[in-house]
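# Following is a predicted model, sequence given first.
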Amino acid sequence: MISSRGSLFSAVLSPMDPNTAPENNLDLKWRQVLPPGAGLERRGNSSSVRVVLQCLTHTAPLANYMLSEEHSRTCQQSGVCMMCVLGKHMISAFKHSGQIIQPVGVTSLLSRLFPDFKPGLPESSIGFYKAVVEALHQSDLNGRKRNGQTTEDSLVKQIFEGTVQHALTCPACGELHLVFTPFRELIVSTEAPGNVTRDLTWYMMVEQLGFTLQFNCRRCKRSGHSHYKTTFLHLPNVLVINAKPRDEEVTAKTVKPMRYPEDLDMRPFMSQPSAKTEMYQLYGVTVLENYKKDRSHSYCYVKGSDEQWYIMDDDKVSLSNRRSALEQKASLLFYVRSS
């Protein structure tokens, strides 16, 4: 048995067959060129929520599906459906490009989606992302069941979910253990100056099991430490990386701009050698400003369907550039599969 507490991967507590990847019928590229989404009205100290909404709105496969209104046209769910709520918000955001809108549909559900939300905390963005994605997953499954479908596949699984493989060998009897964990985001613990590729490589190396994982051999029933190797069995179409400083006593002065590539090659981290490339392209960066324990402000950079970078700071949306987007104190990085 393995506990993933403190590990690189944030697990999804749903069963998954490790031999099958989620169905993939998605358009990963934009179906049409659209202007950037609208600015979001500033209400309270919840910029960490608004930046996640902006990055999700500019996630091409999610936007393609939501703008088609395929779900909302057939949804028969009673009560609140997160698929419908977010879809309505995304349609409004693109319809009112150049203007300012109130994301009331989503934010009105904040206490239900994310009961532990505390405005201004640096970790609020990743918490809100996880809550929204899980709500989308459940709404999609409920809708499919109402339509007579029995599949456990969902739009969220197709877009955001991958599977990590932990390979462990028992030092006592030599038994090989393969443990599979689904994930929707990677937690990369960074050390100043941060470097996502370096830190990701460090985590994927063969390491000595310590406080992060507990190993019990199913064959000889012994427990103890073992070397293990972590690789990816399946990668998601959209890869979300949570760049988390190792030093918990972080202040505005100690947070530094970090290095993260525009094009990320994940092929070296796969469980099985593959002839195909595993390339991802950056399209979203959330940034923490005034990083403090009890108060922070977030803004983001997004790459639009026109291949231009924009900076989105609450109600302000401005044209930016690639260089600026790649030189930030990033907290969340959004990558989409490009090959």
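Received the coordinates, thanks. Residues are numbered from 1 along each chain as shown.

# Please count neighbours and contacts with C-alpha atoms only from this point.
Noted.

# From residue 207, how far out is residue 246?
18 Å (C-alpha to C-alpha, to the nearest Å).

# can you check residue 291 too?
Distance of residue 291 to residue 207, given as C-alpha to C-alpha: 31 Å.

# What residues of stretch 163-180 count as buried?
163-170, 177, 180 (16 or more other C-alpha atoms under 10 Å).

# Take those residues and lay them out in a markdown table including distance to residue 86 and secondary structure.
Below are the buried residues of stretch 163-180 laid out as a markdown table (distance: C-alpha to C-alpha, whole Å; DSSP: H, G, I helix; E, B strand; the rest coil):
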| residue | distance to residue 86 | secondary structure |
| --- | --- | --- |
| 163 | 26 | strand |
| 164 | 28 | strand |
| 165 | 32 | strand |
| 166 | 34 | strand |
| 167 | 38 | strand |
| 168 | 41 | strand |
| 169 | 44 | strand |
| 170 | 46 | coil |
| 177 | 40 | strand |
| 180 | 30 | strand |
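
# among these, which two are most distant?
Among those, the pair separated by the greatest distance (C-alpha to C-alpha) is 163 and 170, at 22.4 Å.

# Tell me how many other residues crowd the closest residue to residue 173 other than its chain neighbours.
Distances taken as C-alpha to C-alpha, 6 or more residues apart in numbering put residue 220 closest to residue 173, at 6.7 Å, once the chain neighbours are dropped. Using other C-alpha atoms under 10 Å, residue 220 has 12 neighbouring residues.

# which SS state does residue 305 fall under?
coil (DSSP: H, G, I helix; E, B strand; the rest coil).

# Looking at residue 291 and residue 207, which has the bigger crowd around it?
Neighbours per residue (other C-alpha under 10 Å) separate residue 291 from residue 207, with residue 291 holding more: 21 against 13.

# another one to put next to it:
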Amino acid sequence: MCACVVSRDSAQCVSSRSTVVKCSITANCVKPVSIVHHLRAIARHFRLGRQEDAHEFLRYFIDGLQRSCLHGYPTKLDPHSKATTVIHQIFSGYHRSQVKCLECQRTSNTYDPLLDMSLDIKNCTALSKALHRSIKPDLLEGDNSYACPYCKKMTKAQKRFTIQRLPRVLTMQLKRFDFNSMFGGKINKTVAYPEHINMRPFMSSTQGPSEWYRLYAVLVHYGFSCHSGHYYCYVRNSNNCWYCMNDSQVSQASLSTVLQQEAYLLFYIRDENHAPPSGGSSKSQAVRSDPKFLSTPKKVAIGLDKTGTPFVEETDWSCPSVPQDHYTSQDVFKWKNHAQL
């Protein structure tokens, strides 16, 4: 798909059913006619003319690209080999699910691929708040107690999800729709999100250098429910200018306009050249590694607004130290079944 746009020529993408999907390009716009005509090759339940969820389409489309990369290889390919495709190298990271027994204090970790983050935005006015909520520990007790393999009984425990390894392209879904509702309710409110965001505080290891990401695309749903409405997006081009893509209409947009949208999907790309905000020097990074510093909550820069001013959040740095996230795909799957670090 990318080669098709860049070369201004037709490109082919083979789906899992060997259906060829082509992009038709004119001097004015990209017409994904063949994609529309082969929706069922992407997902069987998709129908032309029916309102579909953009996040669901994205997940099926990325999955289709992954299967295309594996076309011609054995069906029962090992997970390590599957993780070497260009799709996984771009979009996939790993998250860690950790269960901690509150009696023996031992932990059990499970690692799974991370293709996107679905964030609950109820009672949240900023992306950073939703991210903090996503890593907040859940208490397992009562009927939901934990069967501790060390205590040999049901115990109270804490379960927590964190990011073990970040992808090159980080996709975040702000959960605005209630698909279980008869009328498909939607949360219509603005959730503030920065142009730059540091993802280090949301990782399994909060120690180490900052992990900065830069916003490069925003998808917006215009409408009042998941059953109707219209999707359009804002995309940052290679010239660092923002453009609003609304069907066949393309218009330039300012960064301030982009940051004021009621976003549904946010796309961030790793920004290794991003300069840290004021106070984010290597000296401050060394201070964060000091056990005295880690003993109490501190205020750290979690992102930058459109003027370059850091968002300051109180973050709990007192969580126990865990190994750095320099694991290979093979290591991750080796440890998958509740392995002990």
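Nice, I can see it. What you see is a predicted model, and the numbers here were worked out from it, not measured in a lab.

# Got a TM-score for the two of them?
TM-score of the superposed chains, computed with TM-score structural alignment, normalised by the length of the first structure, equals 0.66; 262 aligned residues with a C-alpha RMSD of 3.5 Å.

# follow-up on the earlier one: ok, now how distant is the residue nearest to residue 173 of the first structure from residue 213 of the first structure?
Applying C-alpha to C-alpha to residue 220 of the first structure and residue 213 of the first structure gives a distance of 18 Å.

# so the longest helix along the second structure aligns onto which residues of the first structure?
Ranked by residue count, the top helix of the second structure under DSSP state H comes out as helix 54-69. On the basis of TM-score structural alignment, helix 54-69 of the second structure is assigned to residues 125-140 in the first structure.

# The matching stretch against the second structure, how far on average?
Aligned to the second structure and superposed, stretch 125-140 of the first structure gives a mean residue distance of 0.6 Å (mean C-alpha distance after the TM-score superposition for the first structure).

# chain center to that stretch, what's the gap?
10 Å (C-alpha atoms, centre = their mean, to the nearest Å).

# who's in contact with it?
48-49, 51-52, 81-83, 113-114, 117, 154-157, 184, 242, 332 (C-alpha atoms under 8 Å, 6 or more residues apart in numbering).

# One more pass at 7 Å, please.
Contacts of stretch 125-140 of the first structure with the rest of the structure, by C-alpha atoms under 7 Å, 6 or more residues apart in numbering, involve 48-49, 52, 81-83, 113-114, 154-156.

# Pull the contacting residues for residue 293 of the first structure.
residue 121.

# Equivalent analysis for residue 34 of the second structure, please.
21-23.

# how about the contacts of stretch 125-140 of the first structure, which pair is most distant?
Spanning the widest gap among the contacts of stretch 125-140 of the first structure are 48 and 154, at 25.9 Å by C-alpha to C-alpha.

# Looking at these two, which is more packed in?
residue 48 (28 against 20).

# count of residues packed around the closest residue to the more buried one other than its chain neighbours?
Excluding the flanking residues, the one nearest residue 48 of the first structure by C-alpha to C-alpha, 6+ apart is residue 125, at 4.7 Å. For residue 125 of the first structure, the tally of surrounding residues (other C-alpha under 10 Å) stands at 27.

# Can you tell me how far the residue nearest the centre of the first structure is from residue 283 of the first structure?
When C-alpha atoms, centre = their mean is applied to the first structure, the residue found nearest the centroid is residue 240 (3.1 Å). Distance, residue 240 of the first structure to residue 283 of the first structure, using C-alpha to C-alpha: 11 Å.

# Now name the helix or strand holding residue 331 of the first structure.
Assigned by DSSP states H and E, residue 331 of the first structure belongs to strand 330-337.

# Common neighbours of residue 240 and residue 283 of the first structure, please.
Common neighbours of residue 240 of the first structure and residue 283, using C-alpha under 7 Å, 6+ apart, are 334-335.

# Residue 112 of the first structure maps to what in the second structure?
Alignment note (TM-score structural alignment): residue 112 of the first structure maps to residue 41 of the second structure.

# residues near its match, how many?
22.

# And it, how far from residue 175 of the second structure?
26 Å.

# got it, and residue 314 of the second structure?
Distance, residue 314 of the second structure to residue 175 of the second structure, by C-alpha to C-alpha: 24 Å.

# Neighbour count for those two, which is higher?
Taking neighbours as other C-alpha under 10 Å, residue 314 of the second structure and residue 175 compare with residue 175 leading, 18 against 11.

# Quick check: which element contains residue 285 of the first structure?
Secondary structure (DSSP H and E) places residue 285 of the first structure in strand 279-289.

# corresponding residue for residue 304 of the first structure in the second structure?
In the second structure, residue 304 of the first structure lands on residue 237 (TM-score structural alignment).

# From residue 251 of the second structure, how far out is its match?
Distance check for residue 237 of the second structure against residue 251 of the second structure: by C-alpha to C-alpha, it reads 12 Å.

# try residue 261 of the second structure
For residue 261 of the second structure relative to residue 251 of the second structure (C-alpha to C-alpha), the value is 16 Å.

# Among those two, which residue is more densely surrounded?
Neighbour comparison, residue 261 of the second structure and residue 251: the larger count goes to residue 261, with 19 against 10 (by other C-alpha under 10 Å).

# need the contact list for the more buried one.
Counting by C-alpha under 7 Å, 6+ apart, residue 261 of the second structure makes contact with residue 190.
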